[in-house]
Every structure is written in C-alpha cells, then in structure tokens.
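# here is the input, now give the coordinates:
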Amino acid sequence: MEQIQHNFVTVRGLKFHVAEIGTGSNVVVFLHGFPEIWYTWRHQMVAVADSGFRAIAPDYRGYGLSDIPPEPEKTTFADIVADLVAILDHLGVNKVFLVGKDFGVRPAYHFALHHPDRVFAVITLGVPYLPPEPPKFHQPLPEGFYISRWREPGRAEADFGRFDAKTVVRNIYILFSRSEIPIAAENQEIMDLVDASTPLPPWFTEEDLAAYGALYEKSGFRTALQVPYRSFEEDFGITDPIVKVPALLIMGCKDYVFKFPGIEEYIKFGKAKELVPGLDIIYLPEGTHFVQEQSPELVNGLILDFLKSHI
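Next up, the predicted model:
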C-alpha cells in the first residue's frame, strides 16, 4: 500500500486524483463503483504491479480526492468516459486493459465501444455488460428498492444527511455485502436497514472504513448520487452495441445483483455473450458484491491469468 503513488492530473477543467503503481509498458486501469473510490483496488494494484504491469486507478469527478464539478447534478456517464480519455492522453497512455466494478462497468464498456483501438480487453466484477438503453430490472421491484429511492431527488440526501459520511459508507458496505437486494419498507429509509450494532464484513476493517469515510467527508455524495443512480436514462448514441474486445466477468454467486429480475438468466443463458462474443465468465461460489476486497488473492489470480493471456 505504501508504494502506491498519488498524483493529480488537471484535464477538462478539473483536477483528478490518480493512484498509480508499477512501471510496466502494459497498463491496467481500474474503475471503481459506489460507495468505492480508488482504494477499493488496493490489493489488485499491488498484485498487477508486482507482475510487471502499470496500474492506474483514478477517482471519478466528484469522488474521493478529485475535484467536485461546479454542477454535480449535471454530471453524466459520458463525462466519466471523456475524463478517462483525457487522463490517459495526459499520461501518454495509448492502449489499456480496463477493470471495472459495479457501475464502473458502464464506462469501461463504453470506452471500449467508442475507442476499441485503445483497449486490449475488459474485466468486470459484479455487473455484466448491459445494452446501452435505460435498464428495466427495477420495474418489477417494490418502491423501496434502493436504486429507486436514490434516483428520487432529495430522498437519499435527506436519508444520508442524518449520519456522518463514515456511517453512510459503513451501512452501504454492510447492505451490499448481503445476498439480498436492499429494499426498504414504505415507512423506512435505506439507511434504516442497517442496525448500529451490525458488524462490518470480516474482510473490511475499521482502518478501511476510516479511509473511505475520510474521502467521502471531502467529496460528499452529490456527484455519486447523480452518477450512477440518476444517469441511467442517458443516451450514448450507440448504433452498434456489440463489444469487439476480449472480456472477462467475475461474478460472486452470493452477489445481490444476481437477484435483480432477469440478471441471472441474462448472464447464464447466453444473452450476455451475444453482446460480448469474446466474453468469459467465472463464478465465485462464496463471492459477494465486493469480491475484490473479500477474496483479493483469488481475484488477483483470475485477473492476472486473463491479463497475461491477452498481452
């Protein structure tokens, strides 16, 4: 961890925090989800650097140590992709492996769709590639489904605002580590689904929580609620949704995302591979939504095997 360097890159009018380690000519870019920041990739960054790769993990705009945009509510997924292009151009990096987790899967694949000549391969964790259209998985779920609640302007702000940032991250890590979809009752908020006495997952330490909490104290949650939760309807103008680079999906069998209506069938019965013909899928029987932190040595091995086979 100590050998990871922390730099700042100013592009597109904002200063971005970029964690880096390694000096190899082959570059691996790690894209975080929510409630994560670069820190979620700490184990993987060291592992790939030790194997001769250069690892880069930016904080998105409005996340971690990166600048908050002037109008967070206008942030889009397209901004995330354009920011990544600009960061890589600034660093002089022409072609990369992309590793995306949770909503980081979307910018990873859209980068690959728009810039296939700049991508060796894509690895995703916890979420498959979904076609570039508004998702429908939430429609059969109750009103208290966490994404539906967080898409509602002001609802999550009021819910989160009752607690400090560290407690919000704690509660979300606990919720997202379970195998059931977080759904609140009509008279509940999402934060009420976690009791104050509930322990952290055994693989997530108080030190880890403090690192996340400090960064979200700085950034707040305004941009994080906009992207991903309030930007799912975004139109990318993509006419050909077929991904033409090799890809790997690492999916924990106890990941609550598997319970989203239609997702398990989509992954297991061919549709995912129709859109990503070069896709391999690996299932981790005990894996939850945070497999990269829950089982770092196992995930590191899978990532490195895939990277080495596509150099």
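# for the rest of this, base every contact and every neighbour count on C-alpha atoms.
Fine.
# not counting sequence-adjacent ones, nearest residue to residue 102?
Nearest residue to residue 102 in three dimensions, chain neighbours excluded: residue 33, at 4.8 Å (CA to CA, 6 or more residues apart in numbering).
# tell me which residues touch the one you found, please.
When contacts are counted by CA atoms under 8 Å, 6 or more residues apart in numbering, residue 33 touches 100, 101, 102, 103, 104.
# second input sequence below; structure requested for side-by-side comparison:
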Amino acid sequence: MPYATTDDGVRLYFEETGSGHPVILVHEFAGDLRSYEPQLRHFGKRFRTIAYNARGFPPSDVPEQVSSYSQARAADDILAVLDHIGAPKAHIVGLSMGGFATLHFGIRHPSRALSLCIGGCGYGAELDKRG
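Next comes the predicted model:
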C-alpha cells in the first residue's frame, strides 16, 4: 500500500491514477478517499490524480493523542502528500472537512497551490476561539 509520511510520523494512505499536473482530492468527515472514486476515474484521464485518507481514517494512521489533530495539521498533511509525490505544486480539491483543510493549505502554503477548489467549507470554530 502507498503511504505518505507526515513530519510528525503519521502515515497517510493514498491512491493515484493518471499523469500530468497533480490534483489532490481531500475528503469530507463522513467519507474517505473512496468518496472520490468517480473523480479519480474522470480526472485521471488528464491529470495525475491523488486521493488520500486523512489521519484518523484507516488505513491511514489513527494517532491516539488529541494534539495530533488540528486544522493546521490537516493543511500540512496535504503538503506531506504533495511532497511525497515529488510535485512542486498541485490543484487541491476539498469537500467539507477537506474543504476547510484545503482553504488552510492555501493560506499556509500559497506557493504550492496551482488552484483551490473548495466545497461546503464551514468554519467549525475551536472551543477556545468561540466569541
């Protein structure tokens, strides 16, 4: 099985198809990379298309520490996948939870994004940030 390893040692399972400019698909909370199966088939005809399971979604690693999960971490996990495939930039597509990670990827790593496609992105404020 192919895995990308993050800077904190978490292994993220991914699948890819096609060739060309990379497109990374980031799934929603209630799904996993299988949610993007039709998009993998479609975009794989013209692009190197990658979908991965976020941390906490097997067969990716499921860290036990709460500190292993954050919005910044989710954005940087996209970067770990991008670095693992050896691409300088990619189109990033995210839905819901994945959309929020994609938004933060664009904020944290703008030079690594060819484009961002964000769907259903709510904020989901952290408890200490509610006002």
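# measure residue 224 of structure 1 to residue 128 of structure 1 for me?
20 Å (CA to CA, to the nearest Å).
# what about these two, which has more around it?
residue 128 (28 against 23; other CA atoms under 10 Å).
# so that one touches residue 103, yeah?
No: if you go by CA atoms under 8 Å, residue 128 of structure 1 and residue 103 don't touch, sitting 9.8 Å apart.
# burial check on residue 12 of structure 2, number of neighbours?
25.
# let me fix that: residue 23 of structure 2
28.
# ok, now which ones touch it?
Neighbours of residue 23 of structure 2 in contact, by CA under 8 Å, 6+ apart: 47, 48, 49, 50, 90, 91, 92, 93.
# same deal with residue 303 of structure 1?
Residues near residue 303 of structure 1 by CA under 8 Å, 6+ apart: residue 123.
# 10 Å instead, please
Remark: with contacts taken as CA atoms under 10 Å, 6 or more residues apart in numbering, residue 303 of structure 1 is in contact with 44, 47, 48, 99, 123, 124, 248, 250, 297.
# please indicate which of those are buried?
44, 47, 48, 99, 123, 124, 248, 250 (16 or more other CA atoms under 10 Å).
# picking up where we left off before, how is the residue nearest to residue 102 of structure 1 assigned, secondary-structure-wise?
Under the three-state scheme (DSSP: H, G, I helix; E, B strand; the rest coil), residue 33 of structure 1 adopts coil.
# ok, now how distant is the equivalent of it over in structure 2 from residue 58 of structure 2?
Taking TM-score structural alignment for the superposition, residue 33 of structure 1 sits opposite residue 28 in structure 2. Per CA to CA, residue 28 of structure 2 is found 14 Å from residue 58 of structure 2.
# just to revisit the earlier point, of the buried ones among the contacts of residue 303 of structure 1, which belong to strands?
Residues of these located in strands (DSSP state E): 99, 123, 124, 248, 250.
# got TSV for those residues, with distance to residue 83 of structure 1 too?
Putting those into TSV (distance: CA to CA, whole Å) gives the following:
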residue	distance to residue 83 of structure 1
99	16
123	20
124	19
248	24
250	26
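# can you pull the contacts of the closest residue to residue 32 of structure 2 other than its chain neighbours?
Spatial nearest neighbour of residue 32 of structure 2, excluding adjacent residues (CA to CA, 6+ apart): residue 53 at 5.5 Å. Residues in contact with residue 53 of structure 2 (CA under 10 Å, 6+ apart) are 3, 11-15, 25-28, 31-34, 59-61.
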